[in-house]
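>>> Whatever this is, show me its structure:
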Amino acid sequence: MPSSEPTAGTNLPEQLVRLTRRMHRAQKRHLAPLDIAFTPAQSRLLRIVAHYRGTPPRMADLAERLEVVPRAVTTLVDGLEAHGAVRRVPDPANRRVVRIELTDTGRT
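This next block holds a predicted model:
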């Protein structure tokens, strides 16, 4: 006799979606007192830049870490830059390379 309960394998995708939504809501609650309205992708980019070792990361480095195309990183950086959380800085060794560093606001 078939069970009316979904099996763990068929329910897993739904559980992951619910978990992701809960995490996003918790993140919004956590950032609300700071009056920050970053998207989850922007928050992830901030965390990557904050924990990057050595010189600030290049846009290409961020795209690789986020597993997205470089154009998507440009959009994320544009939003964060508009909030004053990051800034673009030229690479002293290669003028065609742009690096992304946190501002004091971004560190907060």
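
>>> CA atoms for contacts and neighbours, from now on please.
Will do.

>>> List the buried residues for the top helix by length along the chain?
Longest helix in the chain by number of residues (criterion: DSSP state H): helix 8-31. Buried residues in helix 8-31, counted by 16 or more other Cα atoms under 10 Å: 27-28.

>>> Now the element after that helix, going C-ward?
helix 40-50 (DSSP states H and E).

>>> Show me what the helix or strand that that following helix is followed by packs onto, helices and strands only.
Downstream of helix 40-50, the next assigned helix or strand under DSSP H and E is helix 59-66. Packing contacts for helix 59-66, counted by 3 or more Cα pairs under 8 Å, 6 or more residues apart in numbering; DSSP states H and E, involve helix 40-50, helix 70-82, strand 94-102.

>>> Nearest to L16 among those would be which one?
Closest approach to L16 among the helices and strands packed on helix 59-66 is made by helix 40-50 (15.5 Å; Cα to Cα).

>>> Now do that closest one and helix 70-82, the angle between them.
80 degrees (axes from the mean of the first three to the mean of the last three Cα atoms, to 10 degrees).

>>> Proceed likewise with the subsequent sequence, for comparison:
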Amino acid sequence: MYTLPTLPITNKQGVRVGVQWNNEPIQIIDFTTFGRSEEWKQNVLSNKASKKIALKSIIKGTNKLKIYMVDAGVALDYFYINLNKNNPVPYSILSETFQQ
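Okay, the predicted model is just below:
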């Protein structure tokens, strides 16, 4: 799951979303970083924050992914369901271009 890098809106909340796959319990995913940590720096430089979650029950046919707001201010960018561990992320940011 990918979000835009953000800081908590107040010091009393985090940068969290709830994720529910089919009817499994909701998993809380926390994108909070602390200060100007290395994780925060990499998130800002790449313009994304990412977290991986394990999906326990993938069934043939229809599956449901539900995403719940836990903290205000989280900007969901995209999510990617990878059924093959050898597949890379479906796309990446293009390299910088310049004109001489």
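
>>> what's the TM-score here?
Overlay of the two chains. TM-score (TM-score structural alignment, normalised by the length of structure 2): 0.22; 44 aligned residues with a Cα RMSD of 5.0 Å.

>>> May I ask you to confirm that Q42 of structure 2 belongs to a helix?
Yes - checked against DSSP: H, G, I helix; E, B strand; the rest coil, Q42 of structure 2 lies within a helix.

>>> Give me the neighbour count for it.
Residues near Q42 of structure 2, counting by other Cα atoms under 10 Å, number 14.

>>> before we move on, what about A72 of structure 1?
Using other Cα under 10 Å, the number of residues around A72 of structure 1 comes to 16.

>>> Would you mind measuring from it to A26 of structure 1?
24 Å (Cα to Cα, to the nearest Å).

>>> same deal with E81 of structure 1?
24 Å.

>>> Next: R71 of structure 1.
R71 of structure 1 sits at a distance of 28 Å from A26 of structure 1 (criterion: Cα to Cα).

>>> Same question for Q15 of structure 1.
Taken as Cα to Cα, the span from Q15 of structure 1 to A26 of structure 1 is 16 Å.

>>> Quick check: A50 of structure 1 vs H24 of structure 1, distance?
From A50 of structure 1 over to H24 of structure 1 (counting by Cα to Cα), the distance is 20 Å.

>>> so when I look at P90 of structure 1, I'm seeing a strand, right?
Yes - judged by three-state DSSP, P90 of structure 1 forms part of a strand.

>>> What is the neighbour count of it?
Counted with other Cα under 10 Å, the neighbours of P90 of structure 1 add up to 13.

>>> Can you add distance to E64 of structure 1 and give the helices and strands packed on helix 59-66 of structure 1 back as a markdown table?
Listed next are these as a markdown table, based on distance: least, Cα to Cα, whole Å:
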| stretch | distance to E64 of structure 1 |
| --- | --- |
| helix 40-50 | 11 |
| helix 70-82 | 8 |
| strand 94-102 | 14 |
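
>>> can you tell me which of those comes nearest to H30 of structure 1?
Among the helices and strands packed on helix 59-66 of structure 1, the nearest to H30 of structure 1 by Cα to Cα is helix 40-50 (11.9 Å).
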